[in-house]
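Novice: Predicted model follows, preceded by the sequence.
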Amino acid sequence: MHVPPGVPATVLPSAPDAAVSTALHAANRAGIRIRLAEDIRTLEAVSRFLARVWQTPETQAPFGADALRAVVHAGGAVHYTADDDGILAASALIFCPPVTRAVYSLIAAARASDRGVGFALKQAQRVWALDQGAETMIWTFDPLVSRNAHFNLAKLGAYGTEYTVDFYGQIEDGVNGADETDRFTAMWPLLEPRPAQLAGPDLATADVDPRPGPDGEPFLARDASGHWCRVPADVVGLRRLDARLGAAWRYAIRDALVPLFAEGFTATGFSRSGWYHLTEGERA
């Protein structure tokens, strides 16, 4: 962590051994080594990588090298890993207000999502944040992107605590297209995350909403454990093939979830079959 000259520094805690062990195991399993990017050439490479992932010109990357340099100089962190073909995964995070004891993950991306690289990157962020005294990590993600929902809620053990309509406004890239940028706020308890694999609702016994989803199938249900809401399997591909259908899913999910969040529900799980589980009270 960079501390400018003249700024008082305090002794920071160390991440629990269990968190360090989880991070090392994840990195070894993925066959990678995660480092902190600090010099401008590495940060430029990270910026170019982010432009490729979000399908933008390098001159319009989601985060330019100058912005990443500022993140590092301000005491945040840019993590990355690379192979012979260049950057394999990268992320950037900053601190939230001190009273929250939280860090905010600005961006994270992995070139190979099927070998555990993204999970290892997130665990490295976790250890770094715990070393700085943080107890929570916060970020946003598109609630329609099922692979991210499963990764964040089921694999990491984060919660969806807030639904914001059109969070960023229109983004000119190859991932979001012309869709509105609704976002979940994810909150990840770093000391004791509770990942959980869910089977999804039993539609034979649950109270199924008569309104069908944009694909004509059930997408809302309720049972004794809370509410369930289904999203499409691959909305990014769907947007490319049928922008109108992608937009229909956006409005359907928005209309279903905004009232639930207003009532105090939280997205506490996500099934492999594409269903959010929303509960109230204790997050579990």
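Specialist: It's in.
Novice: CA only for contacts and neighbour counts going forward, please
Specialist: Noted.
Novice: Just say helix, strand or coil for Glu180.
Specialist: State at Glu180, reduced to three classes by DSSP: H, G, I helix; E, B strand; the rest coil: coil.
Novice: whoops, I mixed them up, Ala82
Specialist: For Ala82, the assignment made with three-state DSSP gives strand.
Novice: give me every residue that touches it.
Specialist: By CA atoms under 8 Å, 6 or more residues apart in numbering, the contact list for Ala82 reads 32-33, 88-89.
Novice: Of those residues, just say which sits nearest to Tyr80.
Specialist: Proximity of these to Tyr80 (CA to CA) peaks at Ala89, which lies at 5.5 Å.
Novice: before we go on, here's another structure to hold up against the first:
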Amino acid sequence: MHHASERRYQCATLRNHAELHAAADLYARVFDYETPDLHLNTNLLSALVRNGGSAVGARAEDGELVGFAYGFAGRDRAGHEFHYSQAAVVDPAHQGSGVGRLLKATQRDVALGWGQRRMRWTFDPSLARNAHFNFSALGAEGVDYEVDYYGRPGTDRIVVEWALDRRDDPYAAARSLRPPQFRPEDWGRPIPADDDAIWLPVPAQPGDDPDVCRAVRSGLRGLVAEDRVLVACTRVDDRTAAHLAVRRLDEEEE
């Protein structure tokens, strides 16, 4: 499967050792992973490509690998099956150029090729920009909140689910709502909106104030624990963004 973006990138499955090695190097460099336990195993990536998973790379016009995403076939305790995207990484020099969306679109094609109709992944709850991409841009939902997802403190994650073959988005109207003019003193405080929806103002950029971090994480965890899903994250101004949570709608899986 091969895609060309509107700009200067191409994205496809990575198959040979040199491609996968370049992907592992990009991953370690961008995430600044220095310890071997956080590095990627190229044999594992190759096995994923052959057995229900994905390893896709985006290249610039000169052939340089500037984006990479990988995932595997997943199944939760309730028996729901999905493609789990473990990570997506973009070279800092190419961020904001559509590479992330291209990686996700290519992963989507790979997943559908395996017969997987949903994709899941996680992101750091302090990253409002990632939330905006996942919810407002891609049209996915935040469906769960996991404390210490990677088994160590400070690794709380929001779980995202993306319906890959959805024809009509039942949350489209909610995603288009504009938040009120919230201020920093509102950060982390759930605020009711129309139709039983709830806004949660958060910092637009991650910060190091522990009280704010705790309030935001507690607020997000509470929202998805109440049979709600996160469907949008919209910038209010340079300092503040706002999540929107609505009641979860049951979608029939054919």
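Specialist: Looks like it came in fine. If you're wondering where the values come from, they're calculated on a predicted model, not measured in any experiment.
Novice: Would you pull the TM-score for this pair?
Specialist: TM-score for the superposed pair, counting by TM-score structural alignment, normalised by the length of the second structure: 0.82. Supporting figures: 235 aligned residues with a CA RMSD of 2.6 Å.
Novice: In helices, which of the contacts of Ala82 of the first structure fall?
Specialist: Per DSSP state H, helices hold no members of the contacts of Ala82 of the first structure.
Novice: Tell me which of those persist in the second structure.
Specialist: Compared against the second structure with both residues aligned by TM-score structural alignment, their matches' CA atoms under 8 Å, these retain 32-33, 88-89.
Novice: CSV please, covering those and showing distance to Phe167 of the first structure.
Specialist: Listed next are those as CSV, based on distance: CA to CA, whole Å:
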residue, distance to Phe167 of the first structure
Ile32, 33
Arg33, 33
Leu88, 28
Ala89, 24
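Novice: Mind checking which of those are in strands?
Specialist: Taking DSSP state E, the ones among those that sit in strands are 88-89.
Novice: For the kept ones among the contacts of Ala82 of the first structure, which single residue is the most surrounded?
Specialist: Neighbour counts for these (other CA atoms under 10 Å) peak at Ala89, which has 26 neighbours.
Novice: List the contacts of that residue.
Specialist: Residues in contact with Ala89 of the first structure (CA under 8 Å, 6+ apart) are 80-82, 108-112, 117-118, 121.
Novice: Return the member of those nearest to Pro195 of the first structure.
Specialist: After measuring the contacts of Ala89 of the first structure against Pro195 of the first structure - CA to CA - the closest member comes out as Gly118, at 15.4 Å.
Novice: so which strand or helix has the closest one?
Specialist: Using DSSP states H and E, Gly118 of the first structure falls within helix 117-131.
Novice: Would you mind getting the average deviation of that helix from the second structure?
Specialist: Comparison of helix 117-131 of the first structure with the second structure after fitting gives an average deviation of 1.1 Å (mean CA distance after the TM-score superposition for the first structure).
Novice: Give me the range in the second structure that the helix or strand just after that helix lines up against.
Specialist: Toward the C-terminus, helix 117-131 of the first structure is succeeded by strand 136-141 as the next helix or strand (DSSP H and E). Under TM-score structural alignment, the match for strand 136-141 of the first structure in the second structure covers residues 118-123.
Novice: same question, stretch 32-52 of the first structure
Specialist: With TM-score structural alignment as the criterion, stretch 32-52 of the first structure aligns to 9-29.
Novice: Can you list the neighbours in contact with that stretch?
Specialist: Counting by CA under 8 Å, 6+ apart, stretch 9-29 of the second structure makes contact with 1-4, 34, 38-42, 45-46, 49, 54-61, 65-68, 89, 91, 99, 102-103, 106, all of which sit outside it.
Novice: List buried residues within these.
Specialist: Neighbour-count burial within these applies to 40, 42, 45-46, 49, 54-60, 65-68, 89, 91, 99, 102-103, 106; the criterion is 16 or more other CA atoms under 10 Å.
Novice: Show me what Ala199 of the first structure aligns to in the second structure.
Specialist: Taking TM-score structural alignment for the superposition, Ala199 of the first structure sits opposite Arg178 in the second structure.
Novice: What's the local residue count around the residue nearest to that match when sequence neighbours are not counted?
Specialist: Spatially, and ignoring its direct neighbours in sequence, Arg178 of the second structure is nearest to Thr234 (7.4 Å; CA to CA, 6 or more residues apart in numbering). By other CA under 10 Å, the residues close to Thr234 of the second structure number 25.
Novice: ok but Thr234 of the second structure is inside a helix, no?
Specialist: No - secondary structure of Thr234 of the second structure (three-state DSSP): strand, not part of a helix.
Novice: Roughly how far does the aligned residue in the first structure for it sit from His150 of the first structure?
Specialist: In the first structure, Thr234 of the second structure lines up with Ser271, judged by TM-score structural alignment. To His150 of the first structure, Ser271 of the first structure is 7 Å away according to CA to CA, to the nearest Å.
Novice: rewinding a little: looking at the contacts of Ala89 of the first structure, spot the one nearest Arg254 of the first structure.
Specialist: Of all the contacts of Ala89 of the first structure, Arg254 of the first structure sits closest to Ala108, with 24.3 Å by CA to CA.
Novice: Helix, strand, or coil at the closest one?
Specialist: The three-state label given to Ala108 of the first structure by three-state DSSP is strand.
Novice: For the stretch 151-284 of the first structure, just list every one of the strands.
Specialist: 159-164, 183-189, 207-208, 220-223, 226-230, 266-270, 275-279 (DSSP state E, counting those that start in this stretch).
Novice: okay, now the match of Ala199 of the first structure: neighbour count?
Specialist: Arg178 of the second structure: 14 surrounding residues under other CA under 10 Å.
Novice: was I right about it contacting Ala232?
Specialist: No - with contact defined as CA atoms under 8 Å, Arg178 of the second structure does not count as touching Ala232 (9.8 Å).
Novice: in the superposition, what's the average offset of the match of strand 136-141 of the first structure relative to the first structure?
Specialist: Superposed on the first structure, stretch 118-123 of the second structure shows a mean distance of 0.5 Å to its aligned residues (mean CA distance after the TM-score superposition for the first structure).
Novice: Pull out the buried residues from that stretch.
Specialist: 118-123.
Novice: List the residues that contact Tyr163 of the first structure.
Specialist: Tyr163 of the first structure touches 182-185, 257-258, 261, counting by CA under 8 Å, 6+ apart.
Novice: Trace it over to the second structure, please.
Specialist: Using TM-score structural alignment, Tyr163 of the first structure sits opposite Tyr145 in the second structure.
Novice: And its match, how far from Ala69 of the second structure?
Specialist: Separation of Tyr145 of the second structure from Ala69 of the second structure (CA to CA) stands at 22 Å.
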